[in-house]
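[1] need coordinates for the following:
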Amino acid sequence: MSHVVTAPDGTEITLVGVGTSVILDTPVVRVWDVVLPPGGTHPWHQHHNPYVVLSVAGSSGRMDWLDGTEPRHVSEYSGGAVFRPVSPIHRLTNTGGTRYRNRLLELKDLGENRAEGVLDVGAGARSVEGAVPGLPRPADGRVPVIGTDYVRVWTATVPTRTRLALELDDVGHVVAELDADLEDDALAASVAYHEGGTCKLDNETDHDRTFFVVALDYLAHGIGKDRA
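    Modelled structure (predicted):
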């Protein structure tokens, strides 16, 4: 259902969803595909859950706020990740010269599943290109991208014609392929929720495939007790 709000100048604004289309929706997490051509804008929207942005095609961007606050300029790179709290109503414009695309993970147990309201997760965190966070490097070859008290993000690359077995912690994970060209059925199949333990990634193609692996560590902290 659409939601209409009033801008400071009295204009009525119909808010849209936080992404272009939903790829995966479970009781724990909702994953969106977000796509913007050069100069394109994702219209006014509002996040009701803290969220993770997994960048599959990076670009520069500008966030404008409905309340008139000064815009915020951001830059994302392919393979990077951002953990964000909820924020005021805003829109996002791709200010770069290339297409921008991400997978946006809404963390329901930090927001809409909580009867007491959205959890304050602080300012969030953003990965830095070329910098490796101080997370353990698992023996299965995952490369750390970002680490917080709530989520950890790695990438895992599967060479051509091989299988990679990840040994995940005993907590929910989201696994999402880092490929900016996936569409339709291939896009739907590229994101999965995993309960933890052994996760097998097969690559039957003639090129390497890289995946984001997101550990939803907050689920182990007892957050989300309201969820049925």
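[2] only C-alpha atoms from now on, for both contacts and neighbour counts.
    Noted.
[3] can you tell me which residues contact residue 88?
    46, 47, 65, 66 (Cα atoms under 8 Å, 6 or more residues apart in numbering).
[4] for it, give its distance to residue 46.
    Going from residue 88 to residue 46 by Cα to Cα, to the nearest Å gives 6 Å.
[5] what does residue 107 give?
    Residue 107 is 14 Å from residue 46, by Cα to Cα.
[6] neighbour count: these two, which is higher?
    residue 107 (23 against 17; other Cα atoms under 10 Å).
[7] and for comparison, fold this next one:
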Amino acid sequence: MSETGMPEGTKLGTIGDEVIFENDTVRVWKLELQPGEIQAWHQHDLPYLVVPLTDGDNVMRFADGRVKPTAEKPGDALWREPGMPHELENVGTARYANILVEFKSVVKPA
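    The predicted structure follows:
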């Protein structure tokens, strides 16, 4: 392990599995994790909103060593600020899926 808590030589991965929409204002990702699957270390450089599509019994592990369990329900809206690298593990017994919306710029009313 490095000083950051990430395995030595770790390269950061993508925010989700695929981008399903993008314009000048937002980038929308879809993510799916099977039980026991771990999303690669990644870092959010933009503020974002997570909308779970399924129940989520996950653990976030941060580069500073923090571990944060998460319990998510379909239709939740979870606001998150950009921050340090982390990975996400589905510790539940069912598939987990979400939509993640990154905010690239502030939308101003017309």
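[8] can you calculate the TM-score here?
    Once superposed, the chains reach a TM-score of 0.89 (TM-score structural alignment, normalised by the length of the second structure), with 107 aligned residues with a Cα RMSD of 1.8 Å.
[9] just to revisit the earlier point, just the ones in strands from the contacts of residue 88 of the first structure, please.
    residue 65 (DSSP state E).
[10] please point out which of the contacts of residue 88 of the first structure the second structure shares.
    Counting by both residues aligned by TM-score structural alignment, their matches' Cα atoms under 8 Å, the second structure reproduces these contacts from the contacts of residue 88 of the first structure: 46, 47, 65, 66.
[11] dump these into a markdown table; add distance to residue 191 of the first structure as well.
    Formatted as a markdown table, those follow (distance: Cα to Cα, whole Å):
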| residue | distance to residue 191 of the first structure |
| --- | --- |
| 46 | 23 |
| 47 | 21 |
| 65 | 30 |
| 66 | 32 |
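[12] and of these, the nearest to residue 174 of the first structure?
    Using Cα to Cα, residue 47 comes nearest to residue 174 of the first structure of these, at 19.3 Å.
[13] is it true that the closest one touches residue 16?
    No. With contact defined as Cα atoms under 8 Å, residue 47 of the first structure does not count as touching residue 16 (10.3 Å).
[14] what lines up with residue 22 of the first structure in the second structure?
    Superposed on the second structure with TM-score structural alignment, residue 22 of the first structure falls opposite residue 19.
[15] residue contacts, its match?
    Counting by Cα under 8 Å, 6+ apart, residue 19 of the second structure has contacts 27, 28, 29, 30.
[16] give the helix, strand or coil label for the second one.
    The local conformation at residue 28 of the second structure, judged by DSSP: H, G, I helix; E, B strand; the rest coil, is strand.
[17] for the residue mapped onto residue 69 of the second structure from the first structure, which non-adjacent residue is closest in space?
    Matched by TM-score structural alignment, residue 69 of the second structure corresponds to residue 73 in the first structure. Once flanking residues are discounted, residue 73 of the first structure sits nearest to residue 62: 4.5 Å by Cα to Cα, 6 or more residues apart in numbering.
[18] and which of the contacts of residue 88 of the first structure is nearest to residue 215 of the first structure?
    Out of these, the member with the shortest distance to residue 215 of the first structure (by Cα to Cα) is residue 47, at 20.7 Å.
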